[in-house]
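Peer 1: Sequence isn't available, so here's the structure alone:
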């Protein structure tokens, strides 16, 4: 890890702890469609990623952030990691803003959109990677994890399952896929630890294409 990723973890922890204790602070910086569209508080698009609902929510996001940021920094550089993370947060929140634009009460928090982007960028750049998750005794191929994650997020978005910003997860995942693909195209002829296989990208695009269909249907 480098100083930027360590700084993001520290900032997220401090920001979240402040939100745990200060309701006014939490309400000011959480993602909320009315505050953004009507109140012109666009800083919420980024600041909301540094807030979390509880310690468990914070821990699992930072746990995933730690491993995948380390993977991207070590293999592809700190600048690439930072661009993927921030752009994935914004992509996830812009998708949420579009989907919930007519629901002034919709609110969300968490770094999941950015973490999703890190996960999917890593899977694209190293398609044969495996994920060793807590409480799961066997490694899971990254592309299978990606499909399961997207499918679950689509189901959660349609059913409003739990207090989770599934649409932000999906937007972040899409940005991670896009950034990973751009990196592959730019450096495919160089030795940059790229292990890209098109078939795995095509498989992970299936649930994303379905997402596009849902967004178009919602707009109509």
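Peer 2: Received the coordinates, thanks. Please read these numbers as outputs of a predicted model, since none were measured by experiment.
Peer 1: only C-alpha atoms for contact and neighbour calcs from this point on.
Peer 2: OK.
Peer 1: show me what contacts residue 13?
Peer 2: 50, 58 (Cα atoms under 8 Å, 6 or more residues apart in numbering).
Peer 1: how much space is there between it and residue 3?
Peer 2: As judged by Cα to Cα, to the nearest Å, residue 13 and residue 3 stand 15 Å apart.
Peer 1: where's the residue nearest the centre of the chain, which helix or strand?
Peer 2: What sits nearest the mean C-alpha location of the chain, by Cα atoms, centre = their mean, is residue 113, with 2.3 Å. Using DSSP states H and E, residue 113 maps to helix 112-125.
Peer 1: A further structure is provided below for comparison with the first:
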């Protein structure tokens, strides 16, 4: 059983329990105000294992399944067993790091909450793009563009929507989770930089 599948199963079980247990959800959700005053730092991580509803859960786990498995195999091929550890660290730290900007913004807002694995999933998605910048990624199976183009558009969109606000989506988590994934991949696999450049140098859109 792959590490990716284990993460999906654990996240699904905890999320499902939280759907039916408001007390559990309240204990795990990301609330900067509570974290700061009660020193409940576990919320930085635990919030990544609960979701708003089944659609939110299924979307995040689908993206994790689609791209995480490939990144897991790459790290394992390079580092062996240690690669699995690095993979898990990237995912978990991605969840934590992606929440830091929201923590700083909303630490004095008692009613601000956030949840979901988007930060960790974005880290793995962007790691995949770093390894395969020219591979087509398709939105709803219709709009297909190379990964590096989608990645650039995703960053621009996240920055814009993060400033605009108002749609109850933590776009900052998507943005900083993705940027963390890029940085982690470059540090863990320095050889990815020349490979990335080489793929782009031979790329032709037409």
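Peer 2: Okay, I see it. It should be emphasised that the depicted structure is a prediction, and the values quoted were computed from it without experimental measurement.
Peer 1: returning to what we had before: onto which residues of structure 2 does the helix holding residue 113 of structure 1 map?
Peer 2: Mapped onto structure 2 using TM-score structural alignment, helix 112-125 of structure 1 spans residues 118-131.
Peer 1: and that stretch, how far from structure 1 on average?
Peer 2: Comparison of stretch 118-131 of structure 2 with structure 1 after fitting gives an average deviation of 0.8 Å (mean Cα distance after the TM-score superposition for structure 1).
Peer 1: what's that stretch in contact with?
Peer 2: Contacts of stretch 118-131 of structure 2 (Cα under 8 Å, 6+ apart): 48, 60, 63-64, 67-68, 70-71, 90-99, 135, 147-148, 151, 173-182, 185, 192, 195-196.
Peer 1: Filter those down to the buried ones.
Peer 2: Neighbour-count burial (16 or more other Cα atoms under 10 Å) applied to these gives 48, 60, 64, 67-68, 70-71, 90-99, 147-148, 151, 173-182, 185, 192, 196.
Peer 1: Keep only those of those that are in strands.
Peer 2: Of these, none are assigned to strands by DSSP state E.
Peer 1: gap between the residue lying closest to residue 126 of structure 1 once chain neighbours are set aside and residue 130 of structure 1?
Peer 2: Among residues not flanking residue 126 of structure 1 along the chain, residue 195 sits closest, at 4.6 Å (Cα to Cα, 6 or more residues apart in numbering). The gap separating residue 195 of structure 1 from residue 130 of structure 1 is 13 Å, by Cα to Cα.
Peer 1: tell me the helices in structure 1, going along the chain?
Peer 2: Applying DSSP state H to structure 1 gives helices spanning 3-21, 23-29, 33-37, 44-47, 55-76, 78-99, 112-125, 142-159, 166-187, 198-219.
Peer 1: The shortest one: average distance to aligned residues in structure 2?
Peer 2: Aligned to structure 2 and superposed, helix 44-47 of structure 1 gives a mean residue distance of 0.5 Å (mean Cα distance after the TM-score superposition for structure 1).
Peer 1: Which part of structure 2 matches that helix?
Peer 2: Counting by TM-score structural alignment, helix 44-47 of structure 1 sits on residues 43-46 of structure 2.
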